[in-house]
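> How does the following fold in three dimensions:
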Amino acid sequence: MTHTYQERDVYVAIADPTRRKLIRLLADSDELPLHELTAQFQMGRTAVSKHLAILKEADLVTNRKIGRETRYRLNAAPLQEVKDWLSFYEEFWNDRARLLKKILEE
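Next comes the predicted model:
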């Protein structure tokens, strides 16, 4: 059986600067309609919709229809995976900085 819907990797979804900006815009607001999001970019509504679809496939965005308008909301929960992955490297570099400080003080 083939699936037409495929869950997208959160890292792939946030790799694009346009999608990161969409995430930021949605983080700064409770919910935004497509036309307001599109106004923030120098691209058409279709292109913004495609970026939102990728974010939705990664479960980073939810949407709902109100009449003819589609409104989008951030679901930040999948970003915890990215935070957890980055926290290892944050600790790695903090350890290196402490070691360097110790060496320089000696």
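> from here on, contacts and neighbour counts on C-alpha atoms
Will do.
> okay, now the nearest residue to Leu79 once chain neighbours are set aside: neighbour count?
Leaving out its chain neighbours, the residue that sits closest to Leu79 by Cα to Cα, 6 or more residues apart in numbering is Val10, at 7.3 Å. A count of nearby residues for Val10, using other Cα atoms under 10 Å, gives 20.
> cool, Ile103 as well?
With other Cα under 10 Å as criterion, Ile103 counts 9.
> what does Arg64 give?
12.
> That one contacts Lys56, correct?
No - at 11.7 Å, Arg64 does not count as touching Lys56 under the criterion of Cα atoms under 8 Å.
> Quick check, the residue nearest to Leu79 in contact with Lys83.
No - counting by Cα under 8 Å, Val10 stays clear of Lys83, with 11.4 Å between them.
> all helices of this structure, in order?
10-14, 17-27, 34-38, 45-57, 79-105 (DSSP state H).
> right, and these - which one's nearest Thr70?
Nearest to Thr70, of all those, is helix 34-38, at 6.0 Å by Cα to Cα.
> what comes up buried for that closest one?
Leu34, Leu37, Thr38 (16 or more other Cα atoms under 10 Å).
> With distance to Thr70 added, can I get those residues in TSV?
Output for those, formatted as TSV (distance: Cα to Cα, whole Å):
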residue	distance to Thr70
Leu34	6
Leu37	11
Thr38	12
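> and this one, so I can compare the two:
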Amino acid sequence: MSETMIVPEGKGFEIDYDNYERNPNRKFPTSEDWWNVFASSGKDEWENCTFKEELLDEVNNDLNLAMVINHFVGSKYQEWMKRKDISDLGGLSPAECIDTNFGMKRLRMLFLQGK
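Sure thing, here's the model as predicted:
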């Protein structure tokens, strides 16, 4: 079994998130604005989520991230959070990404880019 190499900070998918800050478009002046609008599209679905508290706890009470995970991953989120085979996360699991700024950017870009 080969061990996955961790892509260091500043060398992974977070670069795309940071690049958006330097090259905004008229609709979303910052990557944070882009993320917030994107996440809010899952608001109606979130209202019917039956595992809100558990998911919020898993993502350190980040409501936007919870809404996005609920929309794209759904009730299988606990298994998904442990996955280390998502190449755009650079060897980190989604749960590990939540613990760092660069990891959160990778996680956000994963969803924003529809990967």
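> Now the TM-score, please.
The TM-score (TM-score structural alignment, normalised by the length of the first structure) is 0.26; 56 aligned residues with a Cα RMSD of 5.1 Å.
> How many neighbouring residues does Val82 of the first structure have?
Around Val82 of the first structure there are 13 residues (other Cα under 10 Å).
> and the gap between it and Tyr89 of the first structure?
11 Å (Cα to Cα, to the nearest Å).
> for Asp95 of the first structure, same thing?
10 Å.
> next one: Leu37 of the first structure
Between Leu37 of the first structure and Tyr89 of the first structure the distance is 33 Å, computed by Cα to Cα.
> Repeat that for Ile103 of the first structure.
21 Å.
> now do Glu57 of the first structure
For Glu57 of the first structure, the distance to Tyr89 of the first structure - Cα to Cα - is 27 Å.
> circling back to that earlier point, can you give me the separation between the residue nearest to Leu79 of the first structure and Leu104 of the first structure?
For Val10 of the first structure, the distance to Leu104 of the first structure - Cα to Cα - is 40 Å.
> Equivalent analysis for Ala97 of the first structure, please.
Taken as Cα to Cα, the span from Ala97 of the first structure to Leu104 of the first structure is 10 Å.
> Next, count neighbours for Glu81 of the first structure.
12.
> quick one, what contacts it?
Under the criterion of Cα atoms under 8 Å, 6 or more residues apart in numbering, Glu81 of the first structure has no neighbours.
> residues in contact with Ser49 of the first structure?
The neighbours of Ser49 of the first structure, taking Cα under 8 Å, 6+ apart as the test, are Leu34.
> And Met67 of the second structure, by the same measure?
Ala39, Ser40, Gly42, Lys43, Glu45, Trp46.
> In ChimeraX, how would I select the buried members of the residues you listed?
Restricted to buried positions by 16+ other Cα under 10 Å, the ChimeraX selection for these reads:
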select :39,40,42,43,46
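> Out of the contacts of Met67 of the second structure, which comes closest to Glu96 of the second structure?
Using Cα to Cα, the contacts of Met67 of the second structure come closest to Glu96 of the second structure at Ala39, 20.1 Å.
> Can you tell me the element the closest one falls in?
Element membership for Ala39 of the second structure (DSSP states H and E) is helix 31-40.
> List the contacts of the helix or strand following that helix.
Proceeding N to C from helix 31-40 of the second structure, the next assigned helix or strand is helix 43-47, under DSSP H and E. Helix 43-47 of the second structure is contacted from outside by Lys52, Met67, Asn70, His71, using Cα under 8 Å, 6+ apart.
> Cool, thanks, talk later.
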